[in-house]
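Participant: make a model of this:
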Amino acid sequence: MTGQNAPELTFWPGSMASRGFIAVLDAAKSGGFPATALSPLTLHELLVSGHDRQWIRAEAEARDVRPAQLDGAASWAPIPYADDLPAPIKQRFDFTSTEVLDLAEAACMDSVLACGAFAAGTVPLDELVTAFAAFCRMAEDRGLRVELEFVPFWGIRDLATAWEIVRRADRPNGTLLLDTWHLLRASDEPQAALALLPDIPKGRVTGLQLADASLSSHSDTLFGEGRFRRFPGDGELGLDTVIRPLLDKGGLLTVGAEVFGEAIDVLSTEEAGIRGAETTRTALARASQ
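Facilitator: Coordinates of the predicted model:
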């Protein structure tokens, strides 16, 4: 899909982020992605190891890749994360709202991906609306968009709740990001989410992560099931049911595959970037027909 209104292809590293900053940039370059997402932890570790923001930007510019999205922020919520989260995930989210925005600004990013990593039912909806609006105001001062993502095994479990937070917060820079795996594979009621999509106004869903999967189970837990995500088109989820209405509505700014587990871990850095780009473009083209 090409054209003035086509969303920008963004590389989401998934589990290959563990290979480090340079590998993420190299993968994005190999796939021809103009933009990439990076975690706060990746940027923080670069800065504390002696690299400055000029070096970060120079390495990205040398590969014609723009760090565009900070993945992700949890400290905006009254409870940043649940006590029983694995230590590596806690470490990834262990940054204050100000630190998150400082990191995004240092890398000249466009947006911050926010999620609710607290346990379901532990924060009232009214408090989430107030907190999200406050975080959006902080981000707006930096020229940053905030995209809220629902994650079924954490505190904001469905699209309806995420949209209610964004709608009631009513901030011009507060929008939604959808993940096809979360919506079609991990949700309790995917049909309810699909039915809601047409009611969300244009420009309020600005980000889309693509991942496919088998409909059969590979893990005893939903969180563990996330390690079996596949590239778009390699599974049974019917991604067109999400992609097509978003493309038809318009306002989608970014799209890219996000894959965890063996499907990407067995690939070289170059192969991961190429595979991510090819399958994303194919999925967009198919949904545009």
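Participant: every contact and neighbour count from this point should use C-alpha atoms.
Facilitator: OK.
Participant: and the strands in the protein?
Facilitator: 8-11, 35-38, 66-73, 111-114, 145-149, 174-179, 205-210, 254-257 (DSSP state E).
Participant: pretty sure residue 287 sits against residue 244.
Facilitator: Yes: the criterion here is CA atoms under 8 Å, and residue 287 meets it with residue 244 at 5.1 Å.
Participant: hang on, the earlier thing: quick one: the strands of the chain as TSV, columns for mean neighbour count too.
Facilitator: Below are the strands of the chain laid out as TSV (neighbours: other CA atoms under 10 Å):
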stretch	mean neighbour count
strand 8-11	26
strand 35-38	25
strand 66-73	25
strand 111-114	25
strand 145-149	26
strand 174-179	25
strand 205-210	25
strand 254-257	26
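Participant: identify whichever of these lies nearest to residue 275.
Facilitator: Closest to residue 275 of those is strand 254-257 (CA to CA; 9.2 Å).
Participant: still on that earlier bit, a markdown table for the strands of the chain, including distance to residue 51?
Facilitator: Formatted as a markdown table, these follow (distance: least, CA to CA, whole Å):
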| stretch | distance to residue 51 |
| --- | --- |
| strand 8-11 | 22 |
| strand 35-38 | 16 |
| strand 66-73 | 16 |
| strand 111-114 | 22 |
| strand 145-149 | 26 |
| strand 174-179 | 30 |
| strand 205-210 | 29 |
| strand 254-257 | 28 |
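Participant: quick one more, to check against the first:
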Amino acid sequence: MEITFTHLQLAGTLPPEPPRFGFDTRLAAVSGSGGTGLATRVSELDQLLATRSPAELRALLDAHGVRFVELEAMYGWFAGDREPEEALLRYAETFGVPRIKTAVLLVPPAVRPEADLLAERFAALCDRAAAAGTTVALEPVVVLPGFDHVAAHDLVRAVDRPNAGLMFDAWHVFRDPAGMDVVTSVAARHVAGLELTDGHTTPKGTVYQDCVDERLLPGEGDFDLAGLLAALRATGADVPLSVEVLSTTLRALDPAENARRTMAAVRSLLARV
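Facilitator: As a prediction, the model looks like this:
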């Protein structure tokens, strides 16, 4: 089974800081661990393409047996702002990136648009993404109010586009009381992927601190990851697996060691389930 890495898994930093480790170092780490893909961001691609052509970058990826699987992250569309998406869609088309991750981040005092307007804007976004040959992966986020799994599921069902689905992050699933209910009821066509991570039953520190600093490698915590995997497989979906373990421990490691430990944990989990 293919396992891929989110951008933050190996960056060694959290936004808005740039990655602490260079792209070539992270690419080698993914390849050396047996991973097959990684995510990147527009800002990083802008920097890479300042010194290399798209063909040279594709050749480098091919040499490592790794591909871009995701662009992170598209925001602003829900407020009617299309400008940030232009580069994302252009790069998705240039490199054949299969999905762009997005979320509705409602930082107070921001409020969610009315349901009809939100659906209209999301549908239009998905149609523009389809023209670029990519999928929109909508991730429910529970560290901010206003857009949990129920809200995200309702939106994806409302637009029902073939290139729109939910990106389930295990941390958010198990921190949302309705997370597993959505997982067990989602249609296969509405599943865009699963980000594996683990955690403690009770959050350590604030919910935000737990989200960005205290996650654990798959199989090392209390989350029922076997049940989550089984529930998603029961939908009939072909679920792409990636890893996003946000942890002060892993951020302190060099990418090769981070990737090695991560892949060992994921393989152990999958062998058990």
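Participant: how alike are these chains, TM-score-wise?
Facilitator: TM-score of the superposed chains, computed with TM-score structural alignment, normalised by the length of the second structure, equals 0.88; 262 aligned residues with a CA RMSD of 2.1 Å.
Participant: rewinding a little: and residue 56 of the first structure, which of the strands of the first structure is closest to it?
Facilitator: Residue 56 of the first structure sits nearest to strand 66-73 of all those, at 9.1 Å, using CA to CA.
Participant: so how much does that closest one differ from the second structure once superposed?
Facilitator: Here the mean offset of strand 66-73 of the first structure against the second structure after fitting is 1.1 Å, by mean CA distance after the TM-score superposition for the first structure.
Participant: just list what that strand packs against, helices and strands only.
Facilitator: Applying 3 or more CA pairs under 8 Å, 6 or more residues apart in numbering; DSSP states H and E, we find strand 66-73 of the first structure packed against strand 35-38, helix 40-48, helix 97-106, strand 111-114.
Participant: now the angle from that strand to helix 97-106?
Facilitator: Interaxial angle, strand 66-73 of the first structure versus helix 97-106 (axes from the mean of the first three to the mean of the last three CA atoms, to 10 degrees): 170 degrees.
Participant: read off where strand 66-73 of the first structure ends up in the second structure.
Facilitator: Aligned using TM-score structural alignment, strand 66-73 of the first structure spans residues 67-74 in the second structure.
Participant: what's that stretch in contact with?
Facilitator: 4, 6-7, 36-42, 61, 84-85, 88, 92, 95-103 (CA atoms under 8 Å, 6 or more residues apart in numbering).
Participant: kindly report the same for stretch 153-165 of the second structure.
Facilitator: Stretch 153-165 of the second structure has contacts (CA under 8 Å, 6+ apart) with 118-120, 122-123, 126-127, 129-130, 134-138, 166, 182, 186, 189-192.
Participant: just the helices in the stretch 51-200 of the second structure please.
Facilitator: Assignment of helices within the stretch 51-200 of the second structure using DSSP state H, counting those that start in this stretch yields the ranges 54-64, 85-95, 115-131, 149-159, 170-175, 179-185.
Participant: just name the most buried of these.
Facilitator: Sort those by mean neighbour count, taking mean count of other CA atoms under 10 Å, and helix 170-175 sits at the top with a mean of 22.
Participant: can you pull the contacts of the equivalent of residue 226 of the second structure over in the first structure?
Facilitator: Mapped onto the first structure by TM-score structural alignment, residue 226 of the second structure lines up with residue 240. Contact analysis of residue 240 of the first structure by CA under 8 Å, 6+ apart lists 283, 286, 287.
Participant: state the distance from residue 240 of the first structure to residue 210 of the first structure.
Facilitator: Residue 240 of the first structure sits 10 Å away from residue 210 of the first structure, going by CA to CA, to the nearest Å.
Participant: equivalent analysis for residue 15 of the first structure, please.
Facilitator: Applying CA to CA, the value for residue 15 of the first structure to residue 210 of the first structure is 14 Å.
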